[in-house]
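**Q** below is the sequence, then the predicted model.
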Amino acid sequence: MRKTVLIADDHPVYLLGLRTLLQAHSERYEVLHEASTTDQLIDKLQQQPADIIITDFSMPGERYPDGRALIQHLRRQWPDSTVIVVTMITNPALLASLARLGVHAVLSKNSLSTELIAALKTSEMPTRTRAGKTAPSVKEALSPKESEVVRLLLRGMTVNEISSLVNRSKQTISTQKNSAMRKLGATSEFELYQYAQKIGLDS
C-alpha cells in the first residue's frame, strides 16, 4: 500500500525537486499535498492527514512562522505521521531540539537526492540501531567519557565548546563522538541524538 506524502517548501525549485524524487518512486509514495507556507501546510493536513510530512524548517506564514513551533504543532496534532525536516541549518542545538521532538530525520537540502528515499525507507523499519543492537547493550558499551560527550552534544554544545568545558583537545572530543556514533550505529549527528535519547543519555 502506498504512503501518502505532504511536501512543503517556500522555494519552488526545492518543491519541484521533492516532487520529482517521490514521483520516481510512485509505486511506494503518493504526493497528496504541496504547500509553500505554514498556513497552507496546516490547512491541507486538516483537510486530509498524510502518512509522511516532508517540510522545510523555515517557511513564511501567519501561523507558526517559527520552525520549531511548527514541528511541535505537527507532532502534537498528527502524532502518527512521520515528520522529515529539510534545511540548510546544521546548528547542533537545533538538531538536538528536533530529535527531542520526535522528528524522524533532518536532511540537508544539498543532499536530498541521495538521502531522502533512504530516510523514507528507514521510517518503515523497526526502531533500533543500525548495528542491530538493543539499546541497553549499546549504552553499556559507551565509555564514561563518550557518554559525557554525547550528553553535552544533546544539550546543543559544539565540539569546540565541549573541548573548552572538559579541558580535552578538540581532536579527542571528535574521536570520542565518532566512537559513540559507531557503537550506536549512527550515520549522522542527528541519528546520534536520536539514539542517545532512546537509551536515556538525555536525562
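**A** Yes, it's here.

**Q** all contacts plus neighbour counts: C-alpha atoms, from now on.
**A** Fine.

**Q** which residues are in contact with stretch 152-166?
**A** Residues from elsewhere that reach stretch 152-166, judged by Cα atoms under 8 Å, 6 or more residues apart in numbering: 91-97, 149, 169-170, 173-174, 193, 202.

**Q** okay, and residue 146 sits in which element?
**A** Here residue 146 is covered by helix 144-154, with elements defined by DSSP states H and E.

**Q** buried set for that helix?
**A** Neighbour counts over helix 144-154 (16 or more other Cα atoms under 10 Å) mark 146, 147, 148, 149, 150, 151, 152, 153, 154 as buried.

**Q** so how far is it from its chain's centroid?
**A** On the basis of Cα atoms, centre = their mean, to the nearest Å, helix 144-154 is displaced by 19 Å from the centre of the chain it belongs to.

**Q** now do stretch 40-47
**A** In terms of Cα atoms, centre = their mean, the centre of stretch 40-47 is found 21 Å from the chain centre.

**Q** count of neighbours near residue 102?
**A** The criterion is other Cα atoms under 10 Å. On that basis, residue 102 has 16 neighbouring residues.

**Q** one more structure, for comparison:
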Amino acid sequence: MQQQIRVVVADDHPVILFGAESALLKFPGIQVVARARQSTELVKVLQTTPCDVLVTDLAMPGGQYGDGLPLVGYLRRNFPGIPIVVLTMLENPALLKRLRELGAIGVVHKSDDLSHIGLAIQHVSRKLEYLSPQVKVALDSLRLNNGGKNDEVILSKRELEVVRLFVSGLTIKEISEKLNRSIKTISTQKNTAMRKLGLDRDSELFQYAQSNGLLNLSSHVVDESGAAEPSADAMND
C-alpha cells in the first residue's frame, strides 16, 4: 500500500482552507494532518507535527513570523526538509520568480482550479517543481520581456525610502513635506522605483511591498554616489 503524503495547510481565510481540503479529497494519497491560520500557528505546527509537504498562503498577516517572501525564506531556512507549495494571487512575474528563488518548489495561483493544489503536492513530494497554468503564463511573460536575463533590482536609498512611506499610507504631498523634497522629486523617485520593479499600478506596488515584508524591496540599495550597500533587511538576515 502506497504511503500517504502528509500535508499541513495554512491560510488565514477559512473558506480557502475548506476549499483546499475539499479539493484534496479527490486525491486519496494525500492526507491533511494539520491546519494553521497565521505564521505563529504554522511554525508551532511544523515543530510538532510530522509532515511531508506544506501548502501555505503567501499573504497571511498577523503572526509572529510575518508573511510574504520573508516568511517563505524563514520556512526554507528552518524547515529545509519540507517542500513548500505557495498559494497566491500574485501575477507580477518578478515576484513569482523571487518565490522560486527562495525555494518555493510549487506555486499555485488562486484563480486556477483547486485541483492544481493536489497536483502540486504530488510533484513537490517527489522533489519536482510544479507551477499552475496562471503562474506559468506570468513567468513566460517575464522571459519574453527580458530575454531570460536575471538582472538584480537595485533601488537607491531615496527611492526605497519613498516606497516605504507611500505603502505605509502617506500621499505624495505628505511624503514631500516629511522628507523636505519637492512633490515633483518624490513623484519621480516613486515612478523610477516602480519602473525598476516592473510595476505599472499603485495596487501592484502595495502588493509587492506586502509580499516583501515592506522592508525587503531589494536585496541591497545604492547610496547617492552609486556605491552599493546592504539594506536594513540584508544586514538583519
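**A** Nice, thanks for sending it over. As the structure is a prediction and not an experimental result, all values here were calculated from the model.

**Q** tm score of chain vs chain?
**A** Here the superposed chains carry a TM-score of 0.61, computed using TM-score structural alignment, normalised by the length of structure 1; 143 aligned residues with a Cα RMSD of 3.0 Å.

**Q** now intersect the contacts of stretch 152-166 of structure 1 with the helices, please.
**A** 92, 93, 94, 95, 96, 97, 149, 170, 173, 174, 193 (DSSP state H).

**Q** for the second one, which non-adjacent residue is closest in space?
**A** By that I understand residue 93 of structure 1. Nearest in space to residue 93 of structure 1, with sequence neighbours left out and distances taken as Cα to Cα, 6 or more residues apart in numbering, is residue 156 at 3.5 Å.

**Q** against residue 105 of structure 1, how distant is that neighbour?
**A** 17 Å (Cα to Cα, to the nearest Å).

**Q** and the two? Which one has more around it.
**A** Under the neighbour definition other Cα under 10 Å, residue 156 of structure 1 and residue 105 were set side by side, and residue 105 has more, 25 against 19.

**Q** list the contacts of the more buried one.
**A** The neighbours of residue 105 of structure 1, taking Cα under 8 Å, 6+ apart as the test, are 83, 84, 85, 119, 190, 191.

**Q** run the last query once more with 10 Å
**A** 54, 82-86, 95, 98-99, 115-116, 119-120, 122-123, 188, 190-191, 194 (Cα atoms under 10 Å, 6 or more residues apart in numbering).

**Q** what subset of the residues you listed is buried?
**A** For the contacts of residue 105 of structure 1, burial is judged from neighbour counts taken by 16+ other Cα under 10 Å, and it is met by 54, 82-86, 95, 98-99, 116, 119-120, 123, 190-191, 194.

**Q** among these, which are in strands?
**A** Among those, the members falling in strands (DSSP state E) are 54, 82, 83, 84, 85, 86.

**Q** re the thing from before, helix, strand or coil for the residue nearest to residue 93 of structure 1?
**A** coil (DSSP: H, G, I helix; E, B strand; the rest coil).

**Q** ok, back up a step: filter the contacts of stretch 152-166 of structure 1 down to the buried ones, PyMOL style.
**A** Once 16+ other Cα under 10 Å is used to decide burial, the buried members of those can be selected in PyMOL as follows:
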select buried, resi 92+94+95+96+97+149+170+173+174+193+202
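
**Q** closest one to residue 23 of structure 1 out of the contacts of stretch 152-166 of structure 1, please.
**A** residue 95 (28.2 Å; Cα to Cα).

**Q** from residue 80 of structure 1, how far out is the residue nearest to that closest one when sequence neighbours are not counted?
**A** For residue 95 of structure 1, the nearest residue in space outside its immediate sequence neighbours is residue 190; the separation is 5.8 Å by Cα to Cα, 6+ apart. For residue 190 of structure 1, the distance to residue 80 of structure 1 equals 21 Å [Cα to Cα].
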